[in-house]
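[1] Below are the sequence and a predicted model; questions follow.
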Amino acid sequence: MADQLQTLTSALIDAALKAGATAADAMAVDGTSLSIDIREGALEQAERSEGIEIGLRVLIGQRQACVSASDVSGRTIAEMAERAIAMAREAPEDATAGLADPGQLATRTDAAWLELADPAPEPDAEALKADALAAEAAGLAVRGVSKSQGASAAYSARRIWLAASNGFSAGYGRSSRHVSMTAISGAGTTMERDWAAESRIFQSDLPDPAEVGRRAGERAAERQGSRKPPTGRFPVLYDERVANSLIGHLLGAINGSAIARGASWLRDAKGTLVLPAALSVTEDPFRIRIPGSRPFDGEGLPTRARTIVEDGVLTGWTLDLATGRKLGLPSTGSASRGTSSPPAPGHSNIALTPGSASRAELIRDMGTGLLVTQLIGASINANTGDYSRGASGFWVENGEIAYPVNECTIAGTLPEMLRTLVPANDGRAHLSHVIPSLLVEGLTLAGA
């Protein structure tokens, strides 16, 4: 399959140059996915998809355009090139558009050592159905669970190839195995729901589906009797399941696209303290069997490990070639792209310095406040960092969980919130973003 993808990208580039492009890059993606959905012990949906997608970006001087297709015939490739050239001629000039110089390109492109694709055979539909049934049965067996909203099991595998007229040509494969369950407790207006899910690259690493279902059931049962918390200013502990959202807001604010537009509450924060001095945020695209790992970025540049926040201090931005050129800085090897759009900055595997305390110890230490296990919607001011989100979870009194809560809003400002973070030690090492539970001091709660 790699030979076919390589051939397709080469044909796309040749067609673009023949049609009048001064430079071009192309991507081909071949994928297979299979998913089974179960509800109340019966098959609800079974889906399987296979196909190849191709994408082409052409440049005429400083003008660029992107096109994509799912037909890989020679006629389609020629038509794509012609259409892209016509679009590029009408596009505005962009002084930052352009491919990497050959000397910037990655030389180590083999990804086998990263173990991103499981060599085991694709599971059949019956194996996935058995996983979903086991997860649902375990969730329904939990005392207090009244029904299932469904359980799913899925498998996917895909191969990616990227090539460009600057001489770059390489690709690699990815796979994933997934199981999830959503349980409901109570009835009528007292119904509460919660879920659990697990995903791994290697099927042999996937936890027991019954354990996933049991966890979903226990979470839903624990939510029975939910009510609004009091209104006021209290500490908030973000459970590990949702803590990644806080670091995600930081990563979004240092994305080169936002910085180049001046639309970021961290636009003037480089070299300043954005987290407590004991905390760092690192990026490592070379972790074995982790979804965010990759040997090169979406422009063929080598990826690299880097420290984004060091001892609380923001070290810089996340850049691709275009945003780097706008800011007069080199790319950080962070370009991501799909078949239908040009590259844009993105992150791979992220980790936050863990703390020494467990989540239970942070609950004890917070005294009275809110443990958030689910977030709903978001209102984030990109320029100021003003923050407001719907939430549900558990009310904590005297260092112990008192009762479940829902229908509340938490509000604050991200700059202040991030500078008060206290991390637990419960980050899950198999995730692409290893972020533990996070305690934030003094947020405003709107409840009862």
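    It's in. Residues are numbered from 1 along each chain as shown.
[2] CA atoms for contacts and neighbours, from now on please.
    OK.
[3] what's in contact with stretch 23-32?
    For stretch 23-32, contacts defined as Cα atoms under 8 Å, 6 or more residues apart in numbering pick out 5-6, 8-10, 12-13, 16-17, 48-60, 98-99, 156-166, 338-339.
[4] Can you list which of the residues you listed are found in strands?
    Using DSSP state E, the members of these that fall in strands are 48-60, 156-164.
[5] Buried members of those into ChimeraX, please.
    To isolate the buried members of those in ChimeraX, using 16 or more other Cα atoms under 10 Å:
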select :52,53,54,55,56,57,58,59,60,156,157,158,159,160,161,162,163,164
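[6] In contact with N244, which residues?
    Contacts here follow Cα under 8 Å, 6+ apart; on that basis N244 touches 433-436.
[7] Closest one of the residues you listed to A151?
    When those are compared for distance to A151 (Cα to Cα), H433 comes out closest, at 24.4 Å.
[8] hang on, that closest one packs against T353?
    No: using Cα atoms under 8 Å, H433 makes no contact with T353, being 11.6 Å away.
[9] out of those two, which sits in the busier spot?
    H433 (23 against 19; other Cα atoms under 10 Å).
[10] What are the neighbouring residues in contact with that one?
    244, 349-351.
[11] How about L251?
    L251 neighbours (Cα under 8 Å, 6+ apart): H347.
[12] now swap in S156 and tell me
    So S156 contacts 31-34, 175-177 (Cα under 8 Å, 6+ apart).
[13] And these, which two are furthest apart?
    G31 and R177 (13.9 Å).
[14] Neighbour count: these two, which is higher?
    Counted by other Cα under 10 Å, G31 and R177 do not tie: R177 has more neighbours, with 25 against 18.
[15] give me the number of residues near I350?
    Close neighbours of I350, defined as other Cα under 10 Å, add up to 24.
[16] for P92, that is, sorry about that
    When neighbours are counted by other Cα under 10 Å, P92 registers 10.
[17] where do the strands sit along the stretch 301-448 of the chain?
    Using DSSP state E, counting those that start in this stretch, the strands assigned to the stretch 301-448 of the chain run over residues 306-310, 313-314, 335-336, 344-345, 350-352, 369-380, 386-397, 400-413, 422-423, 433-434, 438-446.
[18] I'd like those strands laid out as JSON lines, including distance to E90.
    Shown next, in JSON lines, are those (distance: least, Cα to Cα, whole Å):
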{"stretch": "strand 306-310", "distance to E90": "38"}
{"stretch": "strand 313-314", "distance to E90": "40"}
{"stretch": "strand 335-336", "distance to E90": "25"}
{"stretch": "strand 344-345", "distance to E90": "22"}
{"stretch": "strand 350-352", "distance to E90": "39"}
{"stretch": "strand 369-380", "distance to E90": "35"}
{"stretch": "strand 386-397", "distance to E90": "39"}
{"stretch": "strand 400-413", "distance to E90": "42"}
{"stretch": "strand 422-423", "distance to E90": "51"}
{"stretch": "strand 433-434", "distance to E90": "40"}
{"stretch": "strand 438-446", "distance to E90": "49"}
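[19] next, the one to line up against it:
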Amino acid sequence: MSSEIDSSTLLSRATQLIDLARKAGADAADAVVVRSRSQSVSVRLGKVEGTESSESDDFSLRVFIGKRVASVSANPGFDLQALAERAVAMAKVSPEDPFACLADEASLSRSYPDLQLLDTTEVSSEMLREAGLAAEAAALAVKGVTNSSGAGASAGMGGLVLATSHGFEGSYMASRFGHSVSVIAGEGTGMERDYDFDSRLYYAELDDPAEIGRRAGERVIKRVNPRQVPTGKDVTVIFDPRVARGFVGHIAGAINGASVARKSSFLRDRMGQQVLKSGLSITDDPLIVRGPSSRPFDGEGVSGERLVMIEDGVLKHWFLSTSTARELGLETNGRGVRGGTAVSPSSTNLALEPGDISPEDLIRSVGNGFYVTELIGHGVNMITGEYSRGATGFWIENGELTFPVSEVTIASNLKEMFMRLTPANDIDRKFGVAAPTFAIEGMTLAGR
């Protein structure tokens, strides 16, 4: 395990690669190694269906000649000099990019905290198999569950090794463990599927597989024999935390600097203006100890800090990498992510901060409405904010969840939805995007 975690050899190769690129004619360069180790086991109906194991160290070199830039990738064992010379030759004939550059030297992280992202627990394939079988068995034991779509368990680690020509050298690794199960209840046209899962950085913190299975079974039997409901134009919709997290992802996309620079965000002209209801805030913090999406530095060597992206409903920041920030006339806030040979901005530990009301009281306050547990389709236009998704869930009647509902569509505009959002207090921060249950008033529901 120690040899897999030790990145010193990779860091040495990265710095050699940069030196060779400079000797070949590059003005500046950075080299990154994206590390990945994973193993997983999938089971169905008490039998192993598949096992997978993989590991990789993927090198990327990015070189700059004036305002020209080129990137190349390679696997371990490549010829350092040949790769460096190839990258420089490509850069010489590339079109100019006025915004491509390394992060400013002054913004580089010279020291960074230990965020305790790596659990070195050895998890065998047998342990993964037993976890998958236990989750499935517990789900199938719930009365009314009729079949299994499968269960699984996984363990792995990933990380980043980064070196730049202006002096940054760093690396980190993070572990990830998971259990999941999906089951079916009902027969014929009344058949329904549901699932449950857990994912953690530390193996010992994972929910028990049998508990995950039991929750999946209990969820699916409630969904059997769903109905449609009448179309309504002023319906209060409550989002279960599962779908609430995805909705917060739409907010993150709208305040991503790359989308703003491309003019593909409906919030591109709203900096400093109110975009959420007063009192609501969205935070992003890359430095949470054992945080699910924490990182000591970003893909350019810049340490981010906790930002209140939207404060008291007012938009305060975009997610920015160096090149995106330059294009917008701003400075990076340490949100650059390496994606292959490119760097683009992204969130880290993102959270819609909770309100004061319990989810039960929020449901009671609605009277009649719709509680959404799953969304279908991709009907979100990030340029205009138009929102239309297929949905399943439960009808709320007299403040209580009653019968299951499916084959309906909920629609509105994200600008209006943001201003009508009321969060509960049940946030779970074990996910990279965290959100509590929340209600949105005034949506259109298309049913029968």
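    Thanks, I have the structure now. Just so we're clear, the structure is a prediction, and the values are computed from it rather than from any experiment.
[20] quick one: TM-score?
    With the length set by TM-score structural alignment, normalised by the length of structure 1, the two chains reach a TM-score of 0.96; 442 aligned residues with a Cα RMSD of 1.4 Å.
[21] hang on, the earlier thing: looking at the strands of the stretch 301-448 of structure 1, which is closest to K129 of structure 1?
    Proximity to K129 of structure 1, assessed across these by Cα to Cα, is greatest for strand 369-380 (27.8 Å).
[22] By how much does the closest one deviate from structure 2 on average?
    Here strand 369-380 of structure 1, set against structure 2 after superposition, deviates by a mean of 1.1 Å using mean Cα distance after the TM-score superposition for structure 1.
[23] which parts of that strand are buried?
    369-375, 380.
[24] swap in stretch 65-78 of structure 1?
    For stretch 65-78 of structure 1, the neighbour count (16+ other Cα under 10 Å) marks 65-69, 77-78 as buried.
[25] try stretch 102-113 of structure 2
    Those would be 102-103, 107-109, for stretch 102-113 of structure 2 by 16+ other Cα under 10 Å.
[26] quick one: terminal-to-terminal distance for that stretch?
    One end of stretch 102-113 of structure 2 to the other measures 22 Å (Cα to Cα, to the nearest Å).
[27] Now for the contacts of H433 of structure 1: which two are most distant?
    N244 and N349 (12.0 Å).
[28] where do the contact lists of these two overlap?
    Shared contacts of N244 of structure 1 and N349 (Cα under 8 Å, 6+ apart): 433-434.
[29] now the helices: where do they sit in the stretch 201-350 of structure 2?
    In the stretch 201-350 of structure 2, the segments counted as helices under DSSP state H, counting those that start in this stretch are 209-221, 241-254, 257-261, 322-327.
[30] can you tell which of those is closest to E96 of structure 2?
    Once the helices of the stretch 201-350 of structure 2 are compared by Cα to Cα, helix 322-327 is nearest, at 13.3 Å.
[31] I'd like to know which elements the closest one is packed against.
    helix 257-261 (3 or more Cα pairs under 8 Å, 6 or more residues apart in numbering; DSSP states H and E).
[32] try 10 Å this time
    Helix 322-327 of structure 2 sits against helix 257-261, strand 336-339, strand 342-345, with contacts defined as 3 or more Cα pairs under 10 Å, 6 or more residues apart in numbering; DSSP states H and E.
[33] Quick check: that helix compared with structure 1, mean distance?
    Helix 322-327 of structure 2 differs from its equivalent in structure 1 by a mean of 0.9 Å after superposition (mean Cα distance after the TM-score superposition for structure 1).
[34] which one of the helices and strands packed on helix 322-327 of structure 2 lies closest to F394 of structure 2?
    Closest among those, using Cα to Cα: helix 257-261, at 34.6 Å.
[35] K430 of structure 2 contacts S294, doesn't it?
    No: counting by Cα atoms under 10 Å, S294 is not a contact partner of K430 of structure 2; they are 11.4 Å apart.
[36] overlap in contacts of these two?
    Both K430 of structure 2 and S294 are contacted by N349, under the criterion Cα atoms under 10 Å, 6 or more residues apart in numbering.
[37] who's more crowded, the two?
    S294 (23 against 16).
[38] hang on, the more buried one packs against I288?
    Yes: counting by Cα under 10 Å, I288 is a contact partner of S294 of structure 2 at 6.0 Å.
[39] For D298 of structure 2, which residues are in contact?
    Listed by Cα under 10 Å, 6+ apart, the contact set of D298 of structure 2 reads 108-109, 160, 162, 286, 304, 321, 333-338, 343, 345-346, 348.
[40] picking up where we left off before, now render the contacts of H433 of structure 1 as CSV, adding distance to E40 of structure 1.
    Listed next are the contacts of H433 of structure 1 as CSV, based on distance: Cα to Cα, whole Å:
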residue, distance to E40 of structure 1
N244, 32
N349, 37
I350, 37
A351, 38
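[41] of those, closest to D268 of structure 1?
    Among those, I350 lies closest to D268 of structure 1 (Cα to Cα), at 22.5 Å.
[42] Now do the shared contacts for S294 and I288 of structure 2.
    Taking Cα under 10 Å, 6+ apart as the criterion, S294 of structure 2 and I288 both touch 115-117, 348-349.
[43] Which of these ranks first by neighbour count?
    Highest neighbour count within these: T348, with 27 neighbours (other Cα under 10 Å).
[44] tell me the contacts of that one?
    By Cα under 10 Å, 6+ apart, the contact set of T348 of structure 2 is 283-288, 291-295, 298, 304, 306, 319, 334-337, 432-433.
[45] Go again with 7 Å.
    284-286, 293-294, 432 (Cα atoms under 7 Å, 6 or more residues apart in numbering).
[46] returning to that earlier point: I'd like the helices of the stretch 201-350 of structure 2 as CSV, with distance to L267 of structure 2 appended.
    Output for those, formatted as CSV (distance: least, Cα to Cα, whole Å):
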stretch, distance to L267 of structure 2
helix 209-221, 36
helix 241-254, 6
helix 257-261, 8
helix 322-327, 16
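[47] where along the stretch 101-250 of structure 1 do the strands fall?
    Assigned by DSSP E, counting those that start in this stretch, the strands in the stretch 101-250 of structure 1 fall at 145-164, 169-185, 192-200, 232-238.
[48] thinking again about what came up before, pick the one among the contacts of T348 of structure 2 closest to E360 of structure 2.
    For the contacts of T348 of structure 2, the minimum distance to E360 of structure 2 (Cα to Cα) is 24.7 Å, reached by G432.
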